[in-house]
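S.K.: Next one to model:
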Amino acid sequence: MHKVKGVVVRAKNGPATVETILVPDPGPGEALVDVLTCGVCQTDLHYKVGGVGDDFPYLLGHEATGVVSAVGEGVTEVSVGDHVILNWRAVCGECRACRRGEPWYCFDTHNATQKMTLEDGTDLEPALGIGAFTEKTLVAAGQCTPIDTTLQDEQYAAVGLLGCGVTAGIGAAINTGAVKRGESVAVIGCGGVGTAAVAGAALAGATTIIAVDVDDEKLGTAQRLGATHVINSRSADPVAGIRELTGGHGADLVIDAVGVADTFMQAFRARDLAGRMVLVGVPDPGTVAEIPLDEVFSHGGSIKSAWYGDTLPSRDFPMLVDQYVLGRLDLDAFVSERIALDDVDAAFETMKSGKVLRSVVELDR
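M.R.: Sure thing, here's the model as predicted:
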């Protein structure tokens, strides 16, 4: 049993506090990971405010890198000493999605069987089955994706963001949206996920990439990461603007990275005929958008939601790390600030300001 510090939220809307937690040695199929870095993601805030469930107390954090310090019986995926990115889609290989060759949709993903606890023995529910705002965490071995490339210490903060939001955005463009070279792409909403979708479109070879947001600073960041045009939808109609920038037709692919009714309808109507639309912004429960069925039929194309950007970590993480090392994917641009465990609760407030893409905890701070 290992006694370490971790960030816990005990009740809905309660503070995220640093507490002593107990982490067991790994059992069969499990791995113990010494955490190096962990990004502060919107999903962690959703846990904090009760938007994910009420299984408090939660151990927050999931966008992480670390070093495997011990493995349990039967583990072959990783070895002690491996540098890894943690993921929440450890595929089972046996469910109906896996059996039909679509493991990125796995319906029975693995997590550690044993529970990490508070000192009094209270079970902790780890965010997305990871719980990485801590010095050590216990996960299923399949939640560890080895990083073969030797990185500099300061690069792990950026690479860890592949564990969730950045990959969700890149995957929405490359995997779900299937961007082809020379296509036009519009992204509505340029927070961390939307900006990553812009970067993904650029990586895939899109030649017209239109970023839409209400914040000029976010639009500037999107331009640095590959947007060829920007539209501030506070002062301009985004549908008309996207059509004007695409010869009057609309974009081949439009990505809604916000997930409210207005942006959903903007994305639906800003597509070219037979164009594609991807919803990657997570809607609040009960959100409704009304679409006349005759428009669905007459417009053609497809409407898809992106679960984690249809990402398969074992396939996609190594490729994206390689693109980063080669200088084709600027993951460093997503790291707005580097903080300590004690700063996580304050980082949630900073997140609400919209002035950061990611605050990243570095465990040696």
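S.K.: from here on, contacts and neighbour counts on C-alpha atoms
M.R.: Noted.
S.K.: Could you report the distance from residue 252 to residue 309?
M.R.: In this view, residue 252 and residue 309 are 18 Å apart by Cα to Cα, to the nearest Å.
S.K.: actually residue 295, sorry about that
M.R.: Residue 295 is 26 Å from residue 309, by Cα to Cα.
S.K.: Neighbour count: those two, which is higher?
M.R.: residue 309 (27 against 11; other Cα atoms under 10 Å).
S.K.: For the stretch 151-300 of the chain, which segments are assigned as helices?
M.R.: According to DSSP state H, counting those that start in this stretch, the stretch 151-300 of the chain carries its helices in the segments 156-159, 165-171, 192-204, 216-224, 238-244, 261-269, 293-299.
S.K.: now those helices as a markdown table including distance to residue 329?
M.R.: Output for the helices of the stretch 151-300 of the chain, formatted as a markdown table (distance: least, Cα to Cα, whole Å):
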| stretch | distance to residue 329 |
| --- | --- |
| helix 156-159 | 11 |
| helix 165-171 | 10 |
| helix 192-204 | 7 |
| helix 216-224 | 11 |
| helix 238-244 | 25 |
| helix 261-269 | 25 |
| helix 293-299 | 33 |
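S.K.: which one of these lies closest to residue 6?
M.R.: Closest of those to residue 6 is helix 156-159, at 17.8 Å (criterion: Cα to Cα).
S.K.: Now do that closest one: everything it contacts.
M.R.: For helix 156-159, the surrounding residues in contact (Cα atoms under 8 Å, 6 or more residues apart in numbering) are 36-39, 64-65, 85, 321, 331-332, 334-335, 360-362.
S.K.: got it, and stretch 219-234?
M.R.: Defining contact as Cα under 8 Å, 6+ apart, one finds that stretch 219-234 is touched by 190, 195, 198-199, 201-202, 207-216, 238, 241, 330, 333.
S.K.: Here is the second sequence; please produce its structure so I can put it next to the first one:
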Amino acid sequence: GVGLAALQAARIAGASKIVAVDVSPEKEQLAREAGATDYVVASDTTAREIRALTGKQGVDVAVECVGRAVTIRTAWESTRRGGRTTVVGIGGKDQQVTFNALEIFHWGRTLAGCVYGNSDPARDLPVLAEHVRAGRLDLGGLVTDRIALDGIPAAFDNMIAGKGGRALVLF
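M.R.: Next comes the predicted model:
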């Protein structure tokens, strides 16, 4: 859900190339509907594939939505010199990401965390509501399953398995 929202935000912001990455090839259509222009199935070569899609430069902004050390590192390596990597995913204490001093100097990238979109609700919620009203931000597109309360365990299983977007509980 967070990744799909990030794709929509990139589209709304006017990004011309939006590369989505996921472990599941089945999520490509969902990502493209949210605004992805390109789709990469996560692997050991993800950063290289993204650089190839961007003329070997890397992306201006990478948004990491998983919170795992390997995905944070991949997002960092996918970002162009002087670009920005933003970590939205909430990782655990055991997820250690390392950088050497030379690469920090050489690449000049910015690495930042993001909590609740770093938003100012008084300023940002009206803007988001207007995007929803205008049809630019499709909240329904984040929902792939509508379930009853007894479907919650299966929804968690699907989420862990990387299937679909988000489930909406109806009762």
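S.K.: most surrounded residue in the contacts of helix 156-159 of structure 1?
M.R.: Busiest of the contacts of helix 156-159 of structure 1 [other Cα under 10 Å] is residue 38, holding 36 neighbours.
S.K.: quick check, that residue in a strand?
M.R.: Yes - assessed with DSSP: H, G, I helix; E, B strand; the rest coil, residue 38 of structure 1 lies in a strand.
S.K.: I'd like to know how far it sits from residue 211 of structure 1.
M.R.: With distances taken as Cα to Cα, residue 38 of structure 1 is found 27 Å from residue 211 of structure 1.
S.K.: What of residue 7 of structure 1?
M.R.: In terms of Cα to Cα, residue 7 of structure 1 sits 35 Å off from residue 211 of structure 1.
S.K.: Compare the two (neighbour count), which wins?
M.R.: Neighbour count, other Cα under 10 Å: between residue 7 of structure 1 and residue 211, residue 211 has more, with 32 against 26.
S.K.: Next up, the contacts around the aligned residue in structure 2 for that one.
M.R.: Under the alignment (TM-score structural alignment), residue 211 of structure 1 pairs with residue 20 in structure 2. By Cα under 8 Å, 6+ apart, the contact list for residue 20 of structure 2 reads 7, 31, 36, 37, 38, 39, 40.
S.K.: Which stretch of structure 2 is stretch 243-252 of structure 1 matched to in the alignment?
M.R.: Using TM-score structural alignment, the partner range for stretch 243-252 of structure 1 is residues 51-60.
S.K.: actually stretch 320-335 of structure 1, not the one I typed
M.R.: Residue span in structure 2 matched to stretch 320-335 of structure 1, by TM-score structural alignment: 128-143.
S.K.: what does the matching stretch contact?
M.R.: 1, 4, 5, 8, 9, 12, 33, 34, 165, 166, 167, 168.
S.K.: Swap in 6 Å and give it another go.
M.R.: Residues from elsewhere that reach stretch 128-143 of structure 2 (Cα atoms under 6 Å, 6 or more residues apart in numbering): 1, 165, 166, 167.
S.K.: I'd like those residues written out as JSON lines, with distance to residue 53 of structure 2, secondary structure and neighbour count added.
M.R.: Listed next are these as JSON lines, based on distance: Cα to Cα, whole Å; DSSP: H, G, I helix; E, B strand; the rest coil; neighbours: other Cα atoms under 10 Å:
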{"residue": "1", "distance to residue 53 of structure 2": "24", "secondary structure": "coil", "neighbour count": "17"}
{"residue": "165", "distance to residue 53 of structure 2": "25", "secondary structure": "coil", "neighbour count": "21"}
{"residue": "166", "distance to residue 53 of structure 2": "28", "secondary structure": "strand", "neighbour count": "20"}
{"residue": "167", "distance to residue 53 of structure 2": "32", "secondary structure": "strand", "neighbour count": "21"}
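S.K.: so can I have a markdown table of the residues you listed showing distance to residue 125 of structure 2?
M.R.: Formatted as a markdown table, those follow (distance: Cα to Cα, whole Å):
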| residue | distance to residue 125 of structure 2 |
| --- | --- |
| 1 | 18 |
| 165 | 23 |
| 166 | 21 |
| 167 | 23 |
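S.K.: got the contact list for stretch 98-118 of structure 2?
M.R.: So stretch 98-118 of structure 2 is contacted by 81, 82, 83, 84, 85, 86, 87, 88 (Cα under 6 Å, 6+ apart).
S.K.: Drop anything exposed from those.
M.R.: 81, 83, 84, 85, 86, 87, 88 (16 or more other Cα atoms under 10 Å).
S.K.: Residue in structure 1 paired with the fifth one?
M.R.: Under the alignment defined by TM-score structural alignment, residue 86 of structure 2 is paired with residue 278 of structure 1.
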